[in-house]
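> Sharing a sequence plus its predicted fold:
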Amino acid sequence: MPFTPIHLGPGLVFKAIGGRRFSFMVFGGAQVLMDIEPLVGILRGWDVLHGYTHTVPGALVIGTIAGIIGRPISEFALRLLRIAHPPFTWASSFAGAYVGTFSHVALDAVMHADMTPFWPLLAGNPWLSAVSIETLHLICFAAGGLGLALVGGQALARRANGTPPR
């Protein structure tokens, strides 16, 4: 299924580590952009759903697009929702975008046989079934729980110290 929310779990860990240097919003947007090709493939009945976009070069292109459009879209959404936030930088936008697209390729490579993640350098998918799909999902859910706990703990500590959000 395209647009799987379990990809967001590892993103929360990156947010906890990167703070304001990592945009979780752009990370999430990059996940959606990555799965436009599989969605179109499902609707059109393609045999290969995870084609060029699910390769390292595809992740680079989509990450660049996500980084460029992610900052203004995220700033607009935060302003529209009246959510206070620290200054949004291009570096945080591109960090979220590239971590989003490259992690997407890595996670999907473990579970989708129609992928060739290292195209054009390597045929096939050497990561296929590196772990079971159940284990992969468990890792993503555990990362989400860890990331949520870390981000929440950091927010509580900042509130207690009176420091601004990261």
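Sure, I can see it.
> For the rest of this, base every contact and every neighbour count on C-alpha atoms.
Will do.
> List the contacts of Y98.
27, 30, 59-60, 63-64, 67 (C-alpha atoms under 8 Å, 6 or more residues apart in numbering).
> could you dump these to JSON lines with secondary structure, neighbour count and distance to G96?
As requested, the contacts of Y98 are exported to JSON lines (DSSP: H, G, I helix; E, B strand; the rest coil; neighbours: other C-alpha atoms under 10 Å; distance: C-alpha to C-alpha, whole Å):
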{"residue": "F27", "secondary structure": "helix", "neighbour count": "32", "distance to G96": "4"}
{"residue": "A30", "secondary structure": "helix", "neighbour count": "28", "distance to G96": "8"}
{"residue": "A59", "secondary structure": "helix", "neighbour count": "26", "distance to G96": "12"}
{"residue": "L60", "secondary structure": "helix", "neighbour count": "16", "distance to G96": "12"}
{"residue": "G63", "secondary structure": "helix", "neighbour count": "30", "distance to G96": "9"}
{"residue": "T64", "secondary structure": "helix", "neighbour count": "18", "distance to G96": "11"}
{"residue": "G67", "secondary structure": "helix", "neighbour count": "25", "distance to G96": "7"}
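> try this one next to it:
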Amino acid sequence: MPFTPFHLGPALLLSYLIPYLDVWTFLIANVIVDFEPFLVLSFNLDLKYGYPVHGFFHTYIGGGIVALILAHAMAFIYKITGRNYDMERLRITALSGVFLHITLDSIMHPDVKPFFPFGFSPLYGATYEFNIYMFCAFSFLAWLILKFFIRSSIEGWE
């Protein structure tokens, strides 16, 4: 899903339901690997060199590298801003977010080969693309309801 905000729906919902996850790291992790399709399409790397739109960084190995770099970048940001952080929590959060992104994309896009170096995608076509979009949209809707309606009504009872 290059250039779409759809990954943010599941990211917001899961970070709300699983308080262990660092919200900012998880949100960024769910969209950061789309720098690859952005660069490929911006520089016509797919047409000029045959580089797939979803290449190495849309694999669990490549995504894992991105996630660990993100975790350390977030630790650096938190350190210079004086915010407390747990490095293990940042790593787990970043890996979870990136892997969620890759998993969703591997269901939708035939060029995503998540199990590199193996050139297959057992998840591709597991469901219709429309279902993935609806899952992402309904995740966002569920987060909105939980965050702003149910939470505020519960707080009103306290």
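Perfect, I can see it now. Here the structure is a predicted model, which is why all the values come from computation and not from measurement.
> returning to what we had before: farthest pair within the contacts of Y98 of structure 1?
Spanning the widest gap among the contacts of Y98 of structure 1 are F27 and L60, at 13.5 Å by C-alpha to C-alpha.
> Show the contacting residues for K15 of structure 1.
Contacts of K15 of structure 1 (C-alpha under 8 Å, 6+ apart): 22-24, 147, 151.
> What is the nearest of those residues to M1 of structure 1?
Proximity of these to M1 of structure 1 (C-alpha to C-alpha) peaks at F24, which lies at 21.4 Å.
> Check whether that closest one really touches V13, as I assumed.
No - taking contacts as C-alpha atoms under 8 Å, F24 of structure 1 lies outside contact range of V13: 9.8 Å.
> Tell me which of those two has more neighbours.
Ranked by neighbour count (other C-alpha atoms under 10 Å), F24 of structure 1 and V13 place F24 first, with 27 against 22.
> coming back round to it: now list whatever residues contact both of F27 and L60 of structure 1.
98, 101.
> Please say which position in structure 2 C140 of structure 1 maps to.
In structure 2, the residue paired with C140 of structure 1 is C136, using TM-score structural alignment.
> Tell me which helix or strand its match sits in.
Taking DSSP states H and E as the definition, one finds C136 of structure 2 inside helix 129-144.
> what's the average distance of that helix to structure 1?
For helix 129-144 of structure 2, the mean deviation from structure 1 after alignment is 1.3 Å (mean C-alpha distance after the TM-score superposition for structure 1).
> which parts of that helix are buried?
Residues 129, 132-133, 135-141, 143-144 are the ones in helix 129-144 of structure 2 that count as buried (16 or more other C-alpha atoms under 10 Å).
> I'd like the distance from the helix or strand following that helix to the chain centre, please.
For helix 129-144 of structure 2, the following helix or strand on the C-terminal side (DSSP H and E) is helix 151-157. Counting by C-alpha atoms, centre = their mean, to the nearest Å, helix 151-157 of structure 2 is centred 30 Å from the centre of its parent chain.
> Check stretch 97-111 of structure 2 too.
9 Å.
> go on, stretch 10-26 of structure 2?
Using C-alpha atoms, centre = their mean, the offset of stretch 10-26 of structure 2 from its chain centre is 11 Å.
> Quick check: buried residues in stretch 47-62 of structure 2?
52-62.
> Among the contacts of K15 of structure 1, find me the one that's closest to F3 of structure 1.
F24 (15.3 Å).
> And the residue nearest the centre of structure 2?
Nearest to the centroid of the C-alpha atoms of structure 2, with distances taken as C-alpha atoms, centre = their mean, sits N30, at 1.7 Å.
> what helix or strand does that residue sit in?
Using DSSP H and E, N30 of structure 2 sits within helix 23-32.
> same question, L123 of structure 2
Going by DSSP H and E, L123 of structure 2 is not in any helix or strand.
> For the closest residue in space to it that isn't next to it in sequence, give me its contacts.
Spatial nearest neighbour of L123 of structure 2, excluding adjacent residues (C-alpha to C-alpha, 6 or more residues apart in numbering): I107 at 4.9 Å. Remark: with contacts taken as C-alpha under 8 Å, 6+ apart, I107 of structure 2 is in contact with 123-127, 129.
> How about P2 of structure 2?
Counting by C-alpha under 8 Å, 6+ apart, P2 of structure 2 makes contact with 34, 37-38.
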